[in-house]
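Below are the sequence and a predicted model; questions follow.
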Amino acid sequence: MIVDRMPLLERYLFGMTAKAFFGVLAALTGVIWTTQALRELDLVTSQGQTLWIFLVVTGLSLPSLAVILAPVALFGASLWALNRLNGDSEIVTMSAAGVGPWRLLRPLLALSLLVALLVGLMSVWAIPESLRMLRTQITQVRADVVANILREGQFTQIESGLVVHVRERRGGALLGIFVQDSRDPPQEIAYLAERGQIVEEGGSTFLVLENGSVQRREEAGKDPAIVVFQRYAFDLSPFTGAAEVTSYKPRERYTSELIRPDVSEAAYRSQPGRFRAELHERLVNPLYPVTFILIAFAAIGRPRTTRQNRATGVLAAIAAVAAVRIGGLGATNLLVSTPYAVIAVYGLPIAAGLAALWLIFRGPSTATATAAPSALLPAARA
């Protein structure tokens, strides 16, 4: 609806920048997501989960990526669009026809406001929701340890230093069980049992071993101590998540919980600054798309001839955006320890945007006078 109300010129600039934005955002997200997905391949290769679980777990990180990448993608798209218009002398022609910088800036601002709305929605609602879903999914994966150790003839690593092997499954019984526990070096413990079964009791899960032995080695190089047993219960509850009490991190909290935190909660009392920093980070994120658009336009949005060097403006814009974003992250980290850093959290993007606006509207560009040949003027006005 916003696009339909725009004049043809503004619609052209809006459409070109929007297409570039979605292309850059898809490319950046794909690259970052691939690197994260490669680290989660353990879900499929060693923990026996399905490809669907793998895609769900890795896909739930996309909202967090989008909040960081969307302003950067918008900045890159706007630089590309403005540089292309300048390279083809389109901005020069528009300026010679009486098109002021405000008309060129309006479609870019409209796009930045839409992206800001998207970033705000992701920050305030989608990220905590996705992180909670991710925690639930990981808990279910860990709770699926029973399915993991029931795989016949395979050595399954439940966690680092704990390996389980089952020779055969017969009904509800497990035959030929081997468990190696080296989580507390230099101590190593090996459990061997003829048979066993999974038992759930009182909210806890146990691997009950029958007719076996425990070999315990306290130090490397010494002979192990061997104890024979008829029945032994190995506690699996720490790996199923059954005994865990859910305590959400500040990033996993709903925004309403950050605005009105429970001051009696132990998690809040131990780190109130992290709750404060997380809240203001969510609220300030929508400012960056608008700020980045203004910086890009201030750098290369004014008319330039093909003889004028645009590389300097592009590099200056990249440096300014990097400084603002890094400064914002630093201010957010500082907000954990001091509440006065909130001034810098909001002040950096706002001040950068106002400075860019001043550069845009400070006066006519000297390039305009020599920009367009007079032969282009009638066509431009037409």
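Good, I have the coordinates.

Only C-alpha atoms from now on, for both contacts and neighbour counts.
Will do.

Quick one: residues in contact with stretch 133-140.
Here stretch 133-140 makes contact (CA atoms under 8 Å, 6 or more residues apart in numbering) with 57, 60, 240-241.

now stretch 32-45
Outside stretch 32-45, the residues that touch it by CA under 8 Å, 6+ apart are 49-51, 54, 58, 62, 65.

Over to stretch 257-270?
For stretch 257-270, the external contacting residues (CA under 8 Å, 6+ apart) are 247, 250, 275-276, 278-279.

which one of the contacts of stretch 32-45 sits closest to A311?
Of all the contacts of stretch 32-45, L65 has the smallest distance to A311: 28.7 Å, by CA to CA.

Grab the nearest non-local neighbour of the closest one.
Distances taken as CA to CA, 6 or more residues apart in numbering place T29 nearest to L65, at 6.9 Å, with adjacent residues excluded.

which SS class is G48?
The three-state assignment at G48 reads coil, by DSSP: H, G, I helix; E, B strand; the rest coil.

What's the local residue count around the closest residue to it other than its chain neighbours?
Among residues not flanking G48 along the chain, N148 sits closest, at 6.4 Å (CA to CA, 6+ apart). By other CA atoms under 10 Å, the residues close to N148 number 22.

does N148 sit in a helix or strand, and which one?
With secondary structure defined by DSSP states H and E, N148 is part of helix 145-149.

W358 now?
Using DSSP H and E, W358 maps to helix 342-361.

do L192 as well
Taking DSSP H and E as the criterion, L192 maps to strand 188-201.

With L114 instead?
Counting by DSSP H and E, L114 is part of helix 101-121.

which helices and strands sit right next to that helix?
Packing partners of helix 101-121 (3 or more CA pairs under 8 Å, 6 or more residues apart in numbering; DSSP states H and E): helix 8-39, helix 62-87, helix 287-300.

re the thing from before, is it true that the residue nearest to G48 touches T156?
Yes: judged on CA atoms under 8 Å, N148 makes contact with T156 at a distance of 6.8 Å.

Quick check: neighbours shared by the two?
Residues touching both N148 and T156 (CA under 8 Å, 6+ apart): Q47.

dropping in the other structure now:
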Amino acid sequence: MSRYDRYVLSQYLLFFGFFALILVAVFWINRAVVLFDRLIGDGQSAMVFLEFSALTLPNLIRMVLPMAAFAATVYVTNRLNSESELTVMQATGTGPWRLARPALVFGLIAMLMMSVLTHVLLPASIKQLAQREVEIARNLTARLLTEGSFLHPSPGVTFYIRQIDPDGTLNDVFLSDRRDPTVNATYTGTRAFLVRDEGRTDLIMVDGMAQRLNTETQELSTTLFADFTYDISKLIKIEDRTTRSIRAISTPDLMTQASEITENEGFTPGQLAEELHLRFSRATVCIAVALIGYSTLMLGSFSRFGVWRQALFAFLLLILLEAMRGVISDPVLENASMWPLLYLPTLLGIAISALFLRFAGRPLRLRPRPKTPPLEGAT
């Protein structure tokens, strides 16, 4: 690799990291707000929020990595063109195909990064995230121990704690159970304690009152108690997942155990084929994206107004490839043997790039060159 190739490749990688950081930050902030409200609102700690944020990062990076590669290629190629570095290289006889070598190498590096994400990091993070969600859903204590807030752990149930002492004593507890449409039950206690026993969580209230209202007869019964035990394990409905997410299945399992997964977990062969080959096609499309960003900007000649038209055209091509990726998944879901369609955006992107480089090296002549008349006296 020549010094020029190393220089351009370093510029691609530098701005790729910059654009990837910006895009990941934007997407992460939008999701972190919702995640923060859900976790902190359920009484979870800041460490749990950071853990969930870290587990969602591989999926965010997978979404923005092709866009960052495209933006880096367009930006660096435009800067090389505006600073006449490409013009100098072309003046020495270097053609567009030779100048495309750094973009191709950059696309291969982006493909390797995407491969690590789709085949290793993303399935592992989704699997771990699903396990942590189940564990947190079963952690009733964290969801209920919130001071000064009316909580609704399940439809028809309201829970309130005025204050929690350092030793775990709950002060001034209010519990309303309206899940039975015929009977509304309300329990209040001066103090209360949460006790766990073999997967069951009991709320023991001390010095309180229980009120039961029959909505049909409008009869209210009141009972004072010194201590009262209420099973709150049933307040929160926990979904038992019998099957794992298809995105959490490892690539080796998809390749070698497809029949067992289809039989035991209910996924169709089309779903397994789509998931497996999407992981490869998402990586290979990075090559097409990088080459499109470079080759499209090589179509135009030098202009004081820049290459904004070529950049806009490259962006439209990127949208076309993304739209195509969304359309070709349906035939694969119906028929697993149609999996080669998933690589069509990559092949089309590379073909378009090669065509653009062909035009950049030998521009088409829209008008025939006029013939030069012969000189007088020439034989």
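Now that the structure is in, tell me what you want to look at. Given the structure is predicted, the values throughout are model-derived calculations rather than measurements.

TM-score for the pair, please.
Overlay of the two chains. TM-score (TM-score structural alignment, normalised by the length of structure 2): 0.81; 359 aligned residues with a CA RMSD of 3.3 Å.

quick revisit: contacts only, for the residue nearest to L65 of structure 1.
Shown in contact with T29 of structure 1 (CA under 8 Å, 6+ apart): 62, 65-66, 69.

That one -> structure 2?
T29 of structure 1 maps onto V24 in structure 2, with residues paired by TM-score structural alignment.

likewise T139 of structure 1?
Counting by TM-score structural alignment, T139 of structure 1 lines up with V134 in structure 2.

And for its match, the neighbour number?
With other CA under 10 Å as criterion, V134 of structure 2 counts 14.

mind checking which helix or strand it is in?
Using DSSP H and E, V134 of structure 2 falls in helix 122-138.

how close does that helix sit to structure 1?
On superposition with structure 1, the mean distance recorded for helix 122-138 of structure 2 (mean CA distance after the TM-score superposition for structure 1) is 2.1 Å.

returning to that earlier point: tell me the one among the contacts of T29 of structure 1 nearest to I326 of structure 1.
Nearest member of the contacts of T29 of structure 1 to I326 of structure 1, counting by CA to CA, is L69, at 13.8 Å.

And the closest one? What does it align with in structure 2?
Checking TM-score structural alignment: L69 of structure 1 goes with V64.

For PyMOL, what selects the buried ones among the contacts of stretch 32-45 of structure 1?
The PyMOL command for the buried members of those (criterion: 16 or more other CA atoms under 10 Å) is given here:
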select buried, resi 49+54+58+62+65
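
Using TSV, lay out the contacts of stretch 32-45 of structure 1 together with distance to I295 of structure 1.
Formatted as TSV, the contacts of stretch 32-45 of structure 1 follow (distance: CA to CA, whole Å):
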residue	distance to I295 of structure 1
Q49	46
T50	45
L51	43
F54	39
T58	33
L62	26
L65	22
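
Just to check, R279 of structure 2 is in contact with H119?
Yes: between R279 of structure 2 and H119 there is a contact at 6.7 Å, judged by CA under 8 Å.

ok, the residue lying closest to L25 of structure 1 once chain neighbours are set aside - contacts?
Nearest non-adjacent residue to L25 of structure 1, counting by CA to CA, 6+ apart: A73, 5.2 Å away. For A73 of structure 1, the contacting residues are 21-22, 24-25, 28, by CA under 8 Å, 6+ apart.

Please identify the buried residues of the helix holding N148 of structure 1?
Buried residues in helix 145-149 of structure 1 (16+ other CA under 10 Å): 145-146, 148-149.

Just give me the closest of those residues to L207 of structure 1.
Nearest to L207 of structure 1 among the buried residues of helix 145-149 of structure 1: V146, at 9.2 Å, using CA to CA.

Any figure for the gap between the closest one and G330 of structure 1?
Note on V146 of structure 1: its distance to G330 of structure 1, by CA to CA, to the nearest Å, is 44 Å.

Let me see the ranges of the helices in the stretch 201-350 of structure 1.
Secondary structure of the stretch 201-350 of structure 1 by DSSP state H, counting those that start in this stretch: the helices cover 237-240, 255-259, 266-270, 272-284, 287-300, 311-335, 342-361.

Nearest to L13 of structure 1, out of the ones you listed?
Using CA to CA and comparing the helices of the stretch 201-350 of structure 1, the one that lies nearest L13 of structure 1 is helix 287-300, at 12.5 Å.

counting contacts, what elements does that closest one pack onto?
Under the contact definition 3+ CA pairs under 8 Å, 6+ apart, helix 287-300 of structure 1 sits against helix 62-87, helix 101-121, helix 311-335, helix 342-361.

So which bit of structure 2 is that helix matched to?
Going by TM-score structural alignment: helix 287-300 of structure 1 matches residues 284-297.

now that stretch: how far from the chain's centre is it?
Distance, stretch centre to chain centre, for stretch 284-297 of structure 2: 22 Å (CA atoms, centre = their mean, to the nearest Å).

Same question for stretch 28-43 of structure 1.
Mean-position distance between stretch 28-43 of structure 1 and its chain equals 11 Å (CA atoms, centre = their mean).

cool, stretch 150-159 of structure 2 as well?
For stretch 150-159 of structure 2, the distance to the chain centre is 31 Å (CA atoms, centre = their mean).

quick one on the thing from earlier: report the mean deviation for the helix holding W358 of structure 1 after fitting onto structure 2.
Relative to structure 2, helix 342-361 of structure 1 is 2.0 Å off (mean CA distance after the TM-score superposition for structure 1).

After that helix, heading C-terminal, what element do we hit next?
Per DSSP H and E, the helix or strand that comes after helix 342-361 of structure 1 is helix 366-369.

now for that following helix, which elements pack on it?
Packed against helix 366-369 of structure 1 by the contact rule (3+ CA pairs under 8 Å, 6+ apart) you find helix 90-96.

average gap between the helix it packs on and structure 2?
Mean for helix 90-96 of structure 1 is 1.3 Å (mean CA distance after the TM-score superposition for structure 1).

now that helix: which residue numbers in structure 2?
Going by TM-score structural alignment: helix 90-96 of structure 1 matches residues 85-91.

residues in contact with that stretch?
The set of residues external to stretch 85-91 of structure 2 that reach it, using CA under 8 Å, 6+ apart, is 80-81, 96.

try 6 Å
Applying CA atoms under 6 Å, 6 or more residues apart in numbering, the contact partners of stretch 85-91 of structure 2 are L80.

Show me which positions of it end up buried.
Within stretch 85-91 of structure 2, the residues that qualify as buried are L86, counting by 16+ other CA under 10 Å.

how about the helix holding W358 of structure 1, aligned to which bit of structure 2?
Counting by TM-score structural alignment, helix 342-361 of structure 1 pairs with residues 339-358 of structure 2.
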